[in-house]
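> From the sequence below, what's the structure:
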Amino acid sequence: MSQAAGTFALAGVNLPDLPEQIVTTPQELAACCEYLTGQRQFGFDTEFVGEDTYHPRLCLVQVATNERLILIDPLTVGPLDAFWKLVVDPANQVVVHAGREEVRLCRLWTGSIPGNLFDLQIAAGLVGLAYPLGHAVLVNQVLGVQITKGETLTEWRDRPLTPQQIRYAFDDVRYLLPVWDALAQRLGKLGRLDWAREEFARLAAVAAPEEPVAEKWRKLRGLGSLDRRRLAIVRELSRWREGVAAQTNRPARTIVRDDLLVEIARRNPTRERDLSVIRGLRRRDVAAILHVVQQARGLALEECPKVIEREQDQPQLALITNVLTAVQGDFCARNHLAANLVANGQDVRLLVRAAMQGAAPPEDSLLSQGWRRQHVLPHLLAILEGRSSLRITDVGAEAPFTITEA
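Sure, this is the predicted structure:
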């Protein structure tokens, strides 16, 4: 594995003042997109409001090139199809910071994800900075520039925008390309550009999955006490709720709360009167809910979801997981990686559980995939299988262990 000595630092960064443009008309948008067509790298951010609707309302688009900074007002410029076309074009390097929401918006409006994404937050973790780093902290650590984040909870739907909002919006993209340039160079020196591309693709897949709504209900609390038929009720109610929410553009939680989906299934009502005693249900939805429950109750047993049995782990699993997590942290410190980007506790736990069962490393653990499988997993397996041993040699060091072949 490629390594680098010292800490991440930049010297002599030249940050020119760039012209700033606010795009508010269809004609200005057309000219802006024509300009961006000639730019093969641009930074991209959005401001949106999603608390009151099923689909977030896009309120502002911020773009940065090496030549200018641009704010696009989606409330006045009309359809953004031409802009989104540029975002999904794989010939364009699109730079974001913590771009999960930008990926989701792109999928929502185009049906596709950005074609060539670079996420600064992920890249920072792959070169040894902390993960996840906020935008202001990352800019400061890479460029030595202090910026403020005073408008995070501002009302972006109101017009006209205040001078403070405009300054905040420009600053959100002002430093994206300089930070990108620095991190991309660092990734290249470490030989991790392929790792980064793998991580960016995973971000896009996780942020905008083509996941059927039917699977989301499994994350609800309180399912452990329900049998298969009642689980079917939860699943069908969840599907119905998502459909109503999308049709009316309202948050799903305002249709029926999560806890009420489980409570309805637990009661397994047969009459509208059975639902009337549940606080929090809207009366106008009672007939529709009962209809969904009746349909779920009519399913054949093999069509109902299976009860997922909770694994009963042996006591030593937690102890071994803690040791292996410490080994991972030591490894990441030595190799300039953010440990919590490499794997979380559940990934390590799955690995240990498989070893205790005499099974191969599980495919659903991040440690079994891509660059982690090649560069990180072998070091953990060497400890787990007793082929290497560790001892504490320097309690004052960021990487305090010495690992030797057993």
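
> CA only for contacts and neighbour counts going forward, please
Fine.

> quick one: the strands in this structure?
In the chain, strands defined by DSSP state E lie at 20-23, 41-49, 57-64, 69-72, 93-96, 117-119, 388-392, 401-405, listed in chain order.

> Could you export those as JSON lines, including mean neighbour count and distance to Q369?
Rendered in JSON lines, the data for these read as follows (neighbours: other CA atoms under 10 Å; distance: least, CA to CA, whole Å):
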{"stretch": "strand 20-23", "mean neighbour count": "16", "distance to Q369": "43"}
{"stretch": "strand 41-49", "mean neighbour count": "21", "distance to Q369": "29"}
{"stretch": "strand 57-64", "mean neighbour count": "20", "distance to Q369": "34"}
{"stretch": "strand 69-72", "mean neighbour count": "22", "distance to Q369": "38"}
{"stretch": "strand 93-96", "mean neighbour count": "24", "distance to Q369": "24"}
{"stretch": "strand 117-119", "mean neighbour count": "23", "distance to Q369": "20"}
{"stretch": "strand 388-392", "mean neighbour count": "13", "distance to Q369": "22"}
{"stretch": "strand 401-405", "mean neighbour count": "14", "distance to Q369": "24"}
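
> Mind putting those into JSON lines with distance to T270?
What follows is the strands of the chain, written out as JSON lines (distance: least, CA to CA, whole Å):
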{"stretch": "strand 20-23", "distance to T270": "57"}
{"stretch": "strand 41-49", "distance to T270": "39"}
{"stretch": "strand 57-64", "distance to T270": "39"}
{"stretch": "strand 69-72", "distance to T270": "53"}
{"stretch": "strand 93-96", "distance to T270": "51"}
{"stretch": "strand 117-119", "distance to T270": "51"}
{"stretch": "strand 388-392", "distance to T270": "62"}
{"stretch": "strand 401-405", "distance to T270": "63"}
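
> out of those, which comes closest to Q316?
Each of these was scored for nearness to Q316 using CA to CA, and the closest is strand 388-392 (18.0 Å).

> list the helices and strands the closest one packs on?
Other helices and strands packing on strand 388-392, by 3 or more CA pairs under 8 Å, 6 or more residues apart in numbering; DSSP states H and E, are helix 377-384, strand 401-405.

> quick check, distance from it to the centre of its chain.
35 Å (CA atoms, centre = their mean, to the nearest Å).

> Likewise for stretch 307-320?
27 Å.

> What residues sit buried inside that stretch?
By neighbour count on 16 or more other CA atoms under 10 Å, the buried set for stretch 307-320 is L317, I320.

> What is the end-to-end distance of it?
The stretch stretch 307-320 measures 28 Å between its terminal residues, going by CA to CA, to the nearest Å.

> Contacts made by it with the rest, please.
With CA atoms under 8 Å, 6 or more residues apart in numbering as the contact definition, stretch 307-320 has outside contacts at G224, L226, D227, R228, L231, R349, V352, R353.

> Here is a second sequence; please produce its structure as well for comparison:
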Amino acid sequence: MNYQIITQAEQLEAVCQSARNVDVVMLDTEFVRTRTYYPQLGLIQLYDGETLSLIDPTVIDDMSAFSALLKDTSVLKVLHACGEDLEVFNNSFGCLPYPMVDTQLMAAFLGHGLSTGFAALVENYLGVELDKSESRTDWLARPLSEKQLEYAAADVFYLQPLYEKLFEKITQAGWWEAAQQESDLVASKRIKNVNQEMAYLDVKGAWQLKPRELAILKPLATWRLKEALRRDLALNFVFKENDLLTIAKQGIQNRNRMEQEGMDPRSVQRHSTRIISIVKSAKMTPVDEFPEPIERLMDMPGYKQKFKVLKDEVKRASTASGLATEFLASKKQLNQLMSWVWKKDRDPAKLPDVMQSWRLELFGEKLNKLL
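From the prediction side, this is the model:
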């Protein structure tokens, strides 16, 4: 397994130009995400069938040649379990690889579990046992060891023969177009336009709060998100979610109270003044401007019965198609459909997953009628 390390823009230009002359390339990334809001890109693996390149984005100033490859519609990009990789690409380069297909999804159309790992598929289809001991390594550290580099290279080297085997089987089974559609769906979900003013709706447990308490949580959650984005810090490293809920519920306006409630002393020291100011201001919110109570789907009348009816229909579709029920429609996707019907009046601009592409024909219309 020969690979080259790319550390200069001229080298990058050459390997990307070469990759754009083939029909299919293999892609992967290595990144670190411990305390940061955004994933920190450490390495990019690119294999065009002949040349395997390990691209070091930490030392190359001009990555435009790579962005051009990501956007080149004449080249299919193959990745495995690409959800977080897509986030990395979008954050680092402002674009996603297109067209793109995910081998984990291809495998799911062939009866494998939705979260089947790369090593398991490589062993299954290629008879090769991969060493995964470097998966938790620090990809931002330099220099990278030979073991790290070989681990990274293997992820795209074996991806090509795996893709070819899966492609042959999925084409025979008639699912190739569906696999492309599903890959596009996964990609579309990774581009999030975060509405900062509505960040409170993403706080777990917010549904338990009364409108008066939500009026406090809402500006607190917006402040925390803005702070996380500004400092590129994971939300809970700014201020813990449970602590935000406690402050909103009790309307705490006192630093000592925060400490008595067991909140992180460093976060309290850093942010208590700002938080107290936000709480005081929020307490002045007129009643008619309180947020609406958050009604959970599962608390709506008839939810359990309807959910079971939908689940049974998905099981029938699973038996008929040979695809796993959780791949056809997860609990989240069924809830998304019910929410679309019950809360969004079947808005055609906000179609749920099961009312799109391959799922629509297979069972989506039936589910819609059942509601």
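
> After superposition, what's the TM-score here?
TM-score of the superposed chains, computed with TM-score structural alignment, normalised by the length of the second structure, equals 0.85; 365 aligned residues with a CA RMSD of 3.2 Å.

> Can I get the helices and strands packed on strand 388-392 of the first structure in JSON lines including distance to Q164 of the first structure?
Written out in JSON lines, the entries for these read as follows (distance: least, CA to CA, whole Å):
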{"stretch": "helix 377-384", "distance to Q164 of the first structure": "48"}
{"stretch": "strand 401-405", "distance to Q164 of the first structure": "49"}
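
> Residue in the second structure paired with P160 of the first structure?
With TM-score structural alignment as the criterion, the equivalent of P160 of the first structure in the second structure is P143.

> hang on, the earlier thing: how about TSV for the contacts of stretch 307-320 of the first structure, with distance to L187 of the first structure and neighbour count added?
Supplementary listing: these in TSV, determined by distance: CA to CA, whole Å; neighbours: other CA atoms under 10 Å:
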residue	distance to L187 of the first structure	neighbour count
G224	44	12
L226	49	16
D227	50	16
R228	49	16
L231	47	24
R349	29	19
V352	30	24
R353	33	20
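
> Can you check which part of the first structure the top helix by length along the second structure sits on?
Here the longest helix in the second structure is taken by residue count, with DSSP state H as the criterion, and it is helix 211-231. Per the alignment by TM-score structural alignment, helix 211-231 of the second structure matches residues 228-248 in the first structure.

> How many residues are close by P160 of the first structure?
Using other CA atoms under 10 Å, the number of residues around P160 of the first structure comes to 9.

> can you check V279 of the second structure too?
By the criterion of other CA under 10 Å, V279 of the second structure has 21 neighbours.

> right, and it touches I252 too?
Yes: using CA atoms under 8 Å, V279 of the second structure makes contact with I252 at a distance of 7.3 Å.

> contacting residues around the aligned residue in the first structure for D28 of the second structure?
With TM-score structural alignment defining the correspondence, D28 of the second structure maps onto D45 in the first structure. Residues counted as contacts of D45 of the first structure (CA under 8 Å, 6+ apart) are V61, Q62, V63, V96, H97, G99, E102, D172, V173.

> So D45 of the first structure versus V94 of the first structure, what's the distance?
10 Å.

> Wait, E123 of the second structure touches E129, no?
Yes: the pair E123 of the second structure / E129 is scored as a contact, 5.4 Å apart, by CA under 8 Å.

> what's around A187 of the second structure, how many residues?
23.

> Can you give me the separation between it and D102 of the second structure?
The span separating A187 of the second structure from D102 of the second structure equals 10 Å under the rule CA to CA.

> got it, and K192 of the second structure?
For K192 of the second structure, the distance to D102 of the second structure under the criterion CA to CA works out to 20 Å.

> Same check on L52 of the second structure?
L52 of the second structure sits 19 Å away from D102 of the second structure, taking CA to CA as the criterion.

> with the second structure superposed, average distance for the match of helix 211-231 of the second structure?
Between stretch 228-248 of the first structure and its aligned partner residues in the second structure, the average distance after superposition works out to 1.9 Å, using mean CA distance after the TM-score superposition for the first structure.

> And stretch 323-333 of the first structure, by the same measure?
On the superposed models, the aligned residues of the second structure are on average 4.3 Å from stretch 323-333 of the first structure, with distances taken as mean CA distance after the TM-score superposition for the first structure.

> Report the contact partners of the residue mapped onto L75 of the first structure from the second structure.
In the second structure, L75 of the first structure lines up with T58, judged by TM-score structural alignment. Contacts for T58 of the second structure were tallied using CA under 8 Å, 6+ apart; they are L41, G42, L43, L140.

> try C332 of the first structure
Residues near C332 of the first structure by CA under 8 Å, 6+ apart: A338, A339.

> Show me what stretch 225-234 of the second structure is in contact with.
T34, R35, T36, Y37, Y38, Q196, A199, L235, V238.

> if you set the cut-off to 7 Å instead, what comes out?
With CA atoms under 7 Å, 6 or more residues apart in numbering as the contact definition, stretch 225-234 of the second structure has outside contacts at R35, T36, Y37, Y38, Q196, L235, V238.

> With neighbour count as extra columns, can I get those in a markdown table?
Rendered in a markdown table, the data for these read as follows (neighbours: other CA atoms under 10 Å):
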| residue | neighbour count |
| --- | --- |
| R35 | 14 |
| T36 | 16 |
| Y37 | 18 |
| Y38 | 18 |
| Q196 | 15 |
| L235 | 19 |
| V238 | 21 |
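
> which one of the residues you listed is nearest G174 of the second structure?
Ranking the contacts of stretch 225-234 of the second structure by separation from G174 of the second structure, with CA to CA as the measure, puts Y38 on top at 37.6 Å.

> corresponding residue for the closest one in the first structure?
Checking with TM-score structural alignment, Y38 of the second structure has H55 as its match.

> can you tell me which residues contact that match?
N249.

> now R230 of the first structure
For R230 of the first structure, the contacting residues are A265, R266, by CA under 7 Å, 6+ apart.
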